[in-house]
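Participant: After the sequence you'll find the predicted model.
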Amino acid sequence: MSMHGGDGTRAPAGWGDGLRFAFGTLSVLRVRVDRWDRSAAARAMVAAPVVGLVLGALAAGAGAPVAWRAGGLLGAVAAVGALATLTRGLHLDGLADVADGLGSGKPAEDALRIMKQSDIGPFGVLTLLLVLLAQIAALAGQFDASPARGALAVLTSAVAARCALAWGCRRSVPAARPGGLGAMVASTVPLAAALASSAAAALVLAALGLADGWSVLRLPAAVAVGLGCSWLLLRRCVRRFDGITGDVLGALAETAATGSLLALALLG
């Protein structure tokens, strides 16, 4: 089948193209990415919560048996470690880079240059340490309550993280610099698509939470809190860097994941 329209322009990407793009860029899972363009990127960012469901399920499968046999703390470490492995540490690296850029206090151009460097500065190290400790501590409490509740918390954080990507790529949010993944996906997602993607993810989590009663409300609420936290960071980054980069998207994902886990911990 031709991928071009009758006037010679390339046909819009389908959801299959978007899912392959999403899994190919957001996970270590091996998929064949047939299209690498902004049309596929837009679909990918809207479909990113599907990646969250898959990776979250895999990480929950790693953490729940460990929590059952060795306690919630080790189960939480296993789950967080699994998610980091399944993403090649991509989001954590972005979080550290953004922390260094924001913490530098330098003009946007200099801050972006700091973020592109391969080393991690003191702000990045401290932020990584605190975020990972917060995620593990919050998850440990959920796994201590029950392995099933811990598994749902892992799933919720993974989905919330990928929901944040669509919001970071809204059409009103520009790219901070040309080139790279950030420029490819920036300004590609309509507001309605971001809303629909997050709402669908929340409904799926609510359905999964039926097994835990109160989690029918807790899980969607946690996603909303996580997205609120990532929105605050997005505002700061857009003002500071004049747009987003791939690192900013990674930082948004980790912020949403951490915010959702803290919400679950506070909700009991």
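Facilitator: In hand now; what should we look at? Numbers count the residues shown, from 1 in each chain.

Participant: C-alpha from now on. contacts and neighbour counts both.
Facilitator: Will do.

Participant: same for the helix or strand containing residue 230, what does it pack against?
Facilitator: Per DSSP states H and E, residue 230 falls inside helix 215-241. Helices and strands touching helix 215-241, by 3 or more CA pairs under 8 Å, 6 or more residues apart in numbering; DSSP states H and E, are helix 108-116, helix 147-168, helix 191-208, helix 246-267.

Participant: Pull out the buried residues from that helix.
Facilitator: Of the residues in helix 215-241, 215-231, 233-234, 237-238, 240-241 count as buried by neighbour count, 16 or more other CA atoms under 10 Å.

Participant: and the angle from that helix to helix 108-116?
Facilitator: Relative orientation of helix 215-241 and helix 108-116, computed by axes from the mean of the first three to the mean of the last three CA atoms, to 10 degrees: 120 degrees.

Participant: Return the distance of helix 215-241 from the chain's centre.
Facilitator: Averaging C-alpha positions (CA atoms, centre = their mean, to the nearest Å) puts helix 215-241 11 Å from its chain's average.

Participant: do stretch 20-38 as well
Facilitator: Distance of stretch 20-38 from the chain centroid (CA atoms, centre = their mean) equals 15 Å.

Participant: cool, and stretch 106-117?
Facilitator: Relative to the mean C-alpha coordinate of its chain, stretch 106-117 is positioned 23 Å out (CA atoms, centre = their mean).

Participant: another one to put next to it:
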Amino acid sequence: MPDSWRLALGTLTVLRVPPPRAVTPVVAGRAMLLAPLAVLPLGLVVAVVGLVGARLELPPLVVALLAVGALAAGSRALHWDGLSDVVDGLTASYDPARSLEVMKSGTSGPAGVVATVVVLGVQAAALAPLLTTARGALVAGLLVCVSRAALGWCCLRGVPGARPDGLGAAYVGTVGPLPAAAVWLVAALLLTLTAGWSGLLAAVLAALVVAALLHRVVRRLGGVTGDVLGAAVELSLAALLVGVLVGGPPSGGVG
């Protein structure tokens, strides 16, 4: 278990931790299941940015953009890079090999840039009303953690890898369906307890978005890559934020 914690923290955050002694399929799978807990520091950062911004009476959208920026910095913008690469690959060609080559190049094309701007805009716009209250800021931090549960679904056994190399290769097929479902159910329960029925709706919406992404990349690319894992995180967070706002932002003043 210590190796899984180190792998999760070292991969998903900028925290400096000793490297795992070995990255076996068991270690990698547990790291993906621990992902929501591993990013608790990032969720806390988002909540603190919201609370401080509200105290200073900054414009909500400014606070939200600062929170998104802090979150990107705290994860080395790794997931944003994945989202951009996946969209570029899917729009570059109908040939899987060509699409994977585009994704591997690491450069951002027009489609990737547009996707990044749109998803970032959705996240910031949805965060803005949440970060105006203390309760909303705490919910926002929780959503950051819950979004990382998407990694377990991407690494399910039976979901193939698109290529044998790359960052995601060590994680492909390492998570069992029951543990992945358990993590998501616990996350959905926490969201329901903190945000009401809109929290449950948010969890369902995020699950549908991740399922749609996996269906698309398996059909078009032949499987998942490390970039797909990153894309799943950012799309999941956007879906969670939109879903939780359906019933209105959680109330509760900053004090």
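Facilitator: It's in. Quick caveat: nothing in here was measured; it's all calculated off a predicted structure.

Participant: TM-score for the pair, please.
Facilitator: After superposition, the two chains reach a TM-score (TM-score structural alignment, normalised by the length of the second structure) of 0.91; 246 aligned residues with a CA RMSD of 1.5 Å.

Participant: returning to what we had before: quick one: the helix holding residue 230 of the first structure to helix 246-267, angle?
Facilitator: Between helix 215-241 of the first structure and helix 246-267, the angle comes out at 140 degrees (the same axes, to 10 degrees).

Participant: Please report how far residue 142 of the second structure lies from residue 173 of the second structure.
Facilitator: Distance from residue 142 of the second structure to residue 173 of the second structure, counting by CA to CA, to the nearest Å: 26 Å.

Participant: I should have written residue 203 of the second structure there, sorry.
Facilitator: Distance from residue 203 of the second structure to residue 173 of the second structure, counting by CA to CA: 23 Å.

Participant: if we can go back for a sec, can you say which of the helices and strands packed on helix 215-241 of the first structure is packed in most?
Facilitator: Ranked by average neighbour count under the criterion mean count of other CA atoms under 10 Å, those are headed by helix 147-168 at a mean of 29.

Participant: quick one, that helix and helix 191-208 angle?
Facilitator: Here helix 147-168 of the first structure runs at an angle of 180 degrees relative to helix 191-208 (the same axes, to 10 degrees).

Participant: among the helices and strands packed on helix 215-241 of the first structure, which is nearest residue 86 of the first structure?
Facilitator: helix 147-168 (11.1 Å; CA to CA).

Participant: Return the residues in contact with residue 18 of the second structure.
Facilitator: Listed by CA atoms under 8 Å, 6 or more residues apart in numbering, the contact partners of residue 18 of the second structure are residue 6.

Participant: what's the counterpart of it in the first structure?
Facilitator: Counting by TM-score structural alignment, residue 18 of the second structure corresponds to residue 32 in the first structure.

Participant: secondary structure class for its match?
Facilitator: Classification of residue 32 of the first structure by DSSP: H, G, I helix; E, B strand; the rest coil places it in coil.

Participant: Contacts only, for residue 191 of the second structure.
Facilitator: Residue 191 of the second structure makes contact with 139, 142-143, 199-200, 203, according to CA under 8 Å, 6+ apart.

Participant: That one and residue 109 of the second structure, how far apart?
Facilitator: For residue 191 of the second structure relative to residue 109 of the second structure (CA to CA), the value is 36 Å.

Participant: how far away is the spatially closest residue to residue 19 of the second structure that is not a sequence neighbour from residue 15 of the second structure?
Facilitator: Excluding its sequence neighbours, the residue lying closest to residue 19 of the second structure (CA to CA, 6 or more residues apart in numbering) is residue 6, at 6.1 Å. Distance, residue 6 of the second structure to residue 15 of the second structure, using CA to CA: 10 Å.
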